[in-house]
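Trainee: Mind looking at a prediction? Sequence and model below.
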Amino acid sequence: MISFSCRLARERFVLDANFSIPGGCVALFGASGSGKTTIAKLIAGLERPDRGHIAIDGRVLVDTAAAIDVPVHKRRVGLVFQDGQLLPHLSVRQNLAYGRYFAPKDEPSVPPEAVIDLLGVGHLLDARPATLSGGERQRVAIGRALFAAPRVLVMDEPLASLDAERKLEILPFIERLRDELALPIVYVSHAVEEVARLATVVVRLSDGRVIAEGPPAEVFASALPGGGSDQLEAVSFLTGKYLRGIAEFGMTILSHPAGEITLPGRYGSGNAAVRIAVQASDVTLAIEKPHGLSVRTVLKGHVRTIAAGDGPSALATVELLGGDRISAYLTRLAIADLGLSEGREVYALVKSVSIDPRAVALLGSRPAQPGR
């Protein structure tokens, strides 16, 4: 359990945020300047609130009313930053060992060999940071944080400085931390795809305040059609089961009660469950089952709600056969021309190439790396 209630006033910014959430991976999500990093620093002890209370699993780190402020080195918070911040004159082995200086002698921690295996850095132990790729440096930085036996891991936009390929390399390792170590993670990001894949709970921030809190499917589905950046943040979650792979084209087909979902890349095997996140701006609706299109994913359902703003856009939510819901941005003109209304049978179309591989996750098993 992570309990946070703090106020911090600066000259041009005021943080006044409250949330209390269970373990797992908690994503702090919002635009730049919304307060994500400030909350991470307050948890780690790098900032002090004007007033507030912070507790991790019942252990109080900050309580201004009771004059409690646990020092940084005693908070048991593992920190991972954008650039890794490895010590350049030390080898990977020595960088990892550096984290052990901060581990309590009398408390159990993850065995070093398990951390090295978990992050796949065994072959890098004698290398220096300058010879590592960006993804390798971040894996070592995560390992150093784990060697300190933290009670919570705070990751401040750990993938922001990496290219798309390196991001895909790191995401499965963070999933393993979440699933295999059961270590609470506070994950700071403004990337919808990363949060959709990793988070068990999302705390959405704007101007220093919490504006939404809950499971990713609920938080990201709550965006309303008002144009601007929000139009890219309405996200739906679909779960299908591995049906077959098409090796010659590098594709995976998932079965879903509403139809088949076609994914670029290779995901799963057997009867594995796969969850994908789909942005509403990548969904098209049809009132008849289409033919002769390049779109491969066609899912049957009925319109559940239509929410229209003041502008030309609207957000339609479709309940698919099987219970999943998918949202689509479309124009109010299209709604009128198609005669869309609540209860109308429709087909939701999703282009395979629009599905971001960062937002695809295997459920109930070790995550697979796309294309491997």
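Mentor: The structure has been received and is ready for your questions.

Trainee: CA only for contacts and neighbour counts going forward, please
Mentor: Will do.

Trainee: mind listing what the closest residue to Leu340 other than its chain neighbours touches?
Mentor: If the residues on either side of it in the chain are set aside, Leu340 comes closest to Val303, at 7.7 Å by Cα to Cα, 6 or more residues apart in numbering. Remark: with contacts taken as Cα atoms under 8 Å, 6 or more residues apart in numbering, Val303 is in contact with Ala316, Thr317, Val318, Glu319, Leu340, Ser341, Glu342, Gly343, Arg344, Glu345, Val346.

Trainee: one more time with 7 Å, if that's ok
Mentor: Ala316, Thr317, Val318, Glu319, Ser341, Glu342, Gly343, Arg344, Glu345, Val346 (Cα atoms under 7 Å, 6 or more residues apart in numbering).

Trainee: Tabulate the residues you listed (JSON lines), appending neighbour count.
Mentor: Output for the contacts of Val303, formatted as JSON lines (neighbours: other Cα atoms under 10 Å):
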{"residue": "Ala316", "neighbour count": "26"}
{"residue": "Thr317", "neighbour count": "22"}
{"residue": "Val318", "neighbour count": "28"}
{"residue": "Glu319", "neighbour count": "23"}
{"residue": "Ser341", "neighbour count": "15"}
{"residue": "Glu342", "neighbour count": "13"}
{"residue": "Gly343", "neighbour count": "13"}
{"residue": "Arg344", "neighbour count": "13"}
{"residue": "Glu345", "neighbour count": "18"}
{"residue": "Val346", "neighbour count": "21"}
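
Trainee: here comes the other one, which I'd like you to weigh against the first:
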Amino acid sequence: MLSVQIVKTYNQSSGKSFVLDVDFQVPAGITVLFGASGSGKSTTLHLVAGLVEPERGRIAVGNDLFFDSSSKINLPIKERRVGYVFQQLALFPHLNVINNVAYGLHKLSKGERLQRASAMLEAFAIKHLAERRPNEISGGEAQRVALARALVTRPRLLLLDEPLSALDAIIKQSLIADLKRLNNELNIPILYVTHDRAEVITLGERVLVYSDGKIIAQGQPMDIFGAPAASSVARLAGVENILQGRVKARHTERGTMTCDFGGLEMEIPLTNAAAGETLTVAIRAGDILLAAEEPRRISARNILAGNITKIEEQDFRVLIEVDCGVALRAMLTHEARTELDLKIGRQVWLAIKTHACFILDSTG
């Protein structure tokens, strides 16, 4: 179990102060630190590793204290037994691969260092690279070398700072498979920093969502991203439609209520909100159906007519923005866009099920 309760203030060049104030406990396994750049994720890793000293707080792995301001304990970096993979990898350019991996084993004899490093290279399927220098290997291979170096010392905690950010999709998938295997074998806490939502879903057993130096949500990735409870989390989770409206009428008999979003009315799930109360509602673009003709005899309660105002081509999908009185975004495949002959200015209809709308805490 990793226990972290820390506060650290940084004075920025703008004259403002950035305060990191986090408190969390995580068991063995992969915990993802997710959030926008500058929210405090990497800073947390620096503090846990001992690269930076907190102003106050406590850091412990199991019963072993790394830092405790009340007891004036601040364990040196070398005594913390923490494996760390930096975003820039920080491989030594003058050393070959096997000596990069063996670097942290200075207390062992040369023979023992090379033997353990060689075994770690074999575990990552890079033993054939042992004599090469970092400038002679690929990005994916360098990432495996960095992971091998972090793990060869048999750490009790592993810190990974955006380790896959510079890799292409195919190499990234291969390394994700490696990380999943390692997670099953190591049985240690792993803190994994990313701002990639797909990595959170694929890798994380739990996620801590960061914003402005604080953790604003935590839990299992599908719970946090599937139906985020706060507006700030919904935005970070990539929810494309976030609307503010006012409750117009409650329909207790069918478990819904009508909400007015500035002239556009929709039925949303019934809550305790009273008529006249303001709500924030989120709808994922992938939960909105788009039709070239007005749908009839369909179960969705919300059928909205509008005109296409924007078409955004993405790798495997198309984001269509439709003006229905307010702008709503729907997600389609490229094939569907072609079949429906969608163009700017064309009238279309959006079908939205009541329960595709989820209510947010607008203050969060």
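Mentor: Looks like it came in fine. In this text, all values refer to a predicted model and were calculated from it rather than measured experimentally.

Trainee: Quick check: which element contains the residue nearest to Leu340 of the first structure?
Mentor: Val303 of the first structure is part of strand 297-308, with elements assigned from DSSP states H and E.

Trainee: Flag every buried residue along that strand.
Mentor: Residues of strand 297-308 of the first structure classed as buried under the neighbour-count rule (16 or more other Cα atoms under 10 Å) are Thr297, Val298, Leu299, Lys300, Gly301, His302, Val303, Arg304, Ile306, Ala308.

Trainee: Tell me the residues of the first structure aligned with the longest helix along the second structure.
Mentor: Counting residues, the longest helix in the second structure under DSSP state H turns out to be helix 169-186. Helix 169-186 of the second structure corresponds to residues 164-181 of the first structure when matched by TM-score structural alignment.

Trainee: Next: stretch 43-51 of the second structure.
Mentor: Per the alignment by TM-score structural alignment, stretch 43-51 of the second structure matches residues 38-46 in the first structure.

Trainee: Now do that stretch: everything it contacts.
Mentor: Glu47, Arg48, Ile54, Pro71, Val72, Val77, Val154.

Trainee: From the residues you listed, which land in strands?
Mentor: With strands defined by DSSP state E, the entries of the contacts of stretch 38-46 of the first structure inside them are Ile54, Val77, Val154.

Trainee: okay but the second one is in contact with Pro150, surely?
Mentor: Read it as Val77 of the first structure. Yes. The pair Val77 of the first structure and Pro150 passes the contact test of Cα atoms under 7 Å, sitting 5.1 Å apart.

Trainee: Just to be sure, Gly33 of the first structure is in a helix?
Mentor: No. Under DSSP: H, G, I helix; E, B strand; the rest coil, Gly33 of the first structure falls outside any helix and is assigned coil.

Trainee: which residues sit in contact with the aligned residue in the second structure for Pro129 of the first structure?
Mentor: The criterion is TM-score structural alignment: under it, Pro129 of the first structure has Pro134 as its aligned partner in the second structure. Going by Cα under 7 Å, 6+ apart, Pro134 of the second structure touches Leu91, Pro93, Asn96, Val97, Ala142.

Trainee: Just give the closest residue to Asp68 of the second structure, not the sequence neighbours.
Mentor: Arg58 (4.4 Å).

Trainee: Just list the residues touching that neighbour, thanks.
Mentor: Taking Cα under 7 Å, 6+ apart as the test, what Arg58 of the second structure contacts is Val4, Gln5, Ile6, Phe67, Asp68, Ser69.

Trainee: Could you measure from it over to Lys72 of the second structure?
Mentor: 10 Å (Cα to Cα, to the nearest Å).

Trainee: and what of His195 of the second structure?
Mentor: In this structure, His195 of the second structure and Lys72 of the second structure are 34 Å apart, going by Cα to Cα.

Trainee: Remind me which helix or strand Tyr192 of the second structure belongs to.
Mentor: For Tyr192 of the second structure, the enclosing helix or strand under DSSP H and E is strand 189-194.

Trainee: what packs against that strand?
Mentor: Applying 3 or more Cα pairs under 7 Å, 6 or more residues apart in numbering; DSSP states H and E, we find strand 189-194 of the second structure packed against strand 29-35, strand 157-161.

Trainee: Tell me which residues of the first one come out buried.
Mentor: Residues of strand 29-35 of the second structure classed as buried by neighbour count (16+ other Cα under 10 Å): Gly29, Ile30, Thr31, Val32, Leu33, Phe34, Gly35.

Trainee: Please report how far the fourth one lies from Leu159 of the second structure.
Mentor: By that I understand Val32 of the second structure. When distance is defined by Cα to Cα, Val32 of the second structure is 10 Å away from Leu159 of the second structure.

Trainee: Show me whatever sits in contact with both of these two.
Mentor: Counting by Cα under 7 Å, 6+ apart, the contacts common to Val32 of the second structure and Leu159 are Leu191, Tyr192.

Trainee: circling back to that earlier point, can the buried residues of strand 29-35 of the second structure go into a markdown table with extra columns for distance to Asp212 of the second structure?
Mentor: What follows is the buried residues of strand 29-35 of the second structure, written out as a markdown table (distance: Cα to Cα, whole Å):
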| residue | distance to Asp212 of the second structure |
| --- | --- |
| Gly29 | 25 |
| Ile30 | 23 |
| Thr31 | 19 |
| Val32 | 17 |
| Leu33 | 13 |
| Phe34 | 12 |
| Gly35 | 9 |
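
Trainee: what's the closest non-adjacent residue to Ile308 of the second structure?
Mentor: Sequence neighbours aside, Val322 is the residue nearest to Ile308 of the second structure in space, at 4.4 Å (criterion: Cα to Cα, 6+ apart).
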